[in-house]
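# model the following, please.
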Amino acid sequence: MELEPVQTPHAPAAIGPYSQAVRTGDWLFVSGQIPLDPATGRLVEGGVEAQAERALRNLQAVVEAGGGRLENVVKVTLFLTDLGQFEAVNGVYARFFTHKPARAAVGVAALPRGAAVEVEAVARL
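Alright, predicted model coming up:
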């Protein structure tokens, strides 16, 4: 099994020893994307909707760099520091994923860089 790291300047660089995504065969495994602006490396300002928008745009950039489109995503995991913001994030999410992939939403105590939301995905290319 060959593992091919995927990197793009259109999403934030990894903040640890991992790849933005790894492709193996026709599968793409996208690492968690937080709402960092790829141009500045800083957390975007605004509420949870702005953060969800940026995290999902980062995810989209990585999927596209791996040779896919959001329509190829089959599984998404959302991590939220406040599950009370679930509906707000859902509203943003629905604009990106009209095909409704499988999904889990997990409440967490904290995320890297103080983010309110993180999103990871698996795509079949």
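# switch to C-alpha atoms for all contacts and neighbour counts from now on
Noted.
# so Leu80 sits against Pro112, correct?
No: here Leu80 does not reach Pro112: they are 11.6 Å apart, not a contact under CA atoms under 8 Å.
# between those two, tell me which one has more neighbours.
Leu80 (24 against 13; other CA atoms under 10 Å).
# ok, Glu120 touching Gln33?
Yes: applying CA under 8 Å, one finds Glu120 in contact with Gln33, separated by 6.2 Å.
# which parts of this structure are strands?
Counting by DSSP state E, the chain has strands at residues 4-6, 21-24, 27-33, 73-80, 102-107, 117-124.
# now render those strands as JSON lines, adding distance to Tyr93.
As requested, the strands of the chain are exported to JSON lines (distance: least, CA to CA, whole Å):
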{"stretch": "strand 4-6", "distance to Tyr93": "23"}
{"stretch": "strand 21-24", "distance to Tyr93": "20"}
{"stretch": "strand 27-33", "distance to Tyr93": "14"}
{"stretch": "strand 73-80", "distance to Tyr93": "10"}
{"stretch": "strand 102-107", "distance to Tyr93": "11"}
{"stretch": "strand 117-124", "distance to Tyr93": "10"}
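# let's see this one next, to set against the first:
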Amino acid sequence: MNKEIVYTEQAPAPIGPYSQAVKVTATGMLFVSGQVAIDLAPLGDIKAETHQVMKNIGAILQAADMDFTNIVKSSIFVKDMNNFAAINEVYGTFFAFEPPARETVEVARLPKDVNVEISVIAVQ
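The predicted structure is shown next:
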């Protein structure tokens, strides 16, 4: 299997032993690691955090010569499911047509104590 590590300085650097994204060159599939709003959005403002997370994902997609229309699956992890509507409001602005498959899961804690983390799978 041939794979390509995708990295951009327009999104937070990994905080552990993982890549921002990995592209499987034979299939054109891109696996984007969970993105959070590290130091780039005020924590506690769920809309600002979600918007920054989506901007991070957009930067990684761009580094892989893709965009939001290439996303086929997303996973959203939230600290408080009461923020579901606010997250959806922001998230939805990035998918005007044919949104990807998705799940949203409430978790006890996220890295850096953020409130939302989103990972995606995209296909070229």
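# about what we covered before: could you tell me which residues touch both of Glu120 and Gln33 of the first structure?
Common contacts of Glu120 of the first structure and Gln33 (CA atoms under 8 Å, 6 or more residues apart in numbering): Leu59.
# now stretch 43-52 of the first structure: buried residues?
Residues of stretch 43-52 of the first structure classed as buried: 43-44, 48-52 (neighbour count, 16 or more other CA atoms under 10 Å).
# Glu120 and Gln33 of the first structure: which is more packed in?
Gln33 (29 against 21).
# contacts only, for the more buried one.
With contacts defined as CA under 8 Å, 6+ apart, the neighbours of Gln33 of the first structure are 55-56, 58-59, 118-120.
# only the buried subset of these, as a PyMOL command please.
In PyMOL, this line selects whichever of the contacts of Gln33 of the first structure come out buried by 16+ other CA under 10 Å:
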select buried, resi 55+56+58+59+118+119+120
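# list just the nearest of the contacts of Gln33 of the first structure to Leu3 of the first structure.
Glu120 (17.8 Å; CA to CA).
# not counting residues beside it along the chain, what's closest to the closest one?
Gly32 (4.2 Å; CA to CA, 6 or more residues apart in numbering).
# please tell me how far the one you found sits from Met1 of the first structure.
For Gly32 of the first structure, the distance to Met1 of the first structure equals 23 Å [CA to CA, to the nearest Å].
# neighbour-wise, which of these two wins?
Counted by other CA under 10 Å, Gly32 of the first structure and Met1 do not tie: Gly32 has more neighbours, with 20 against 5.
# what lines up with the more buried one in the second structure?
Taking TM-score structural alignment, the alignment pairs Gly32 of the first structure with Gly34 from the second structure.
# please apply the same query to Thr77 of the first structure.
Aligned partner of Thr77 of the first structure by TM-score structural alignment: Ser75.
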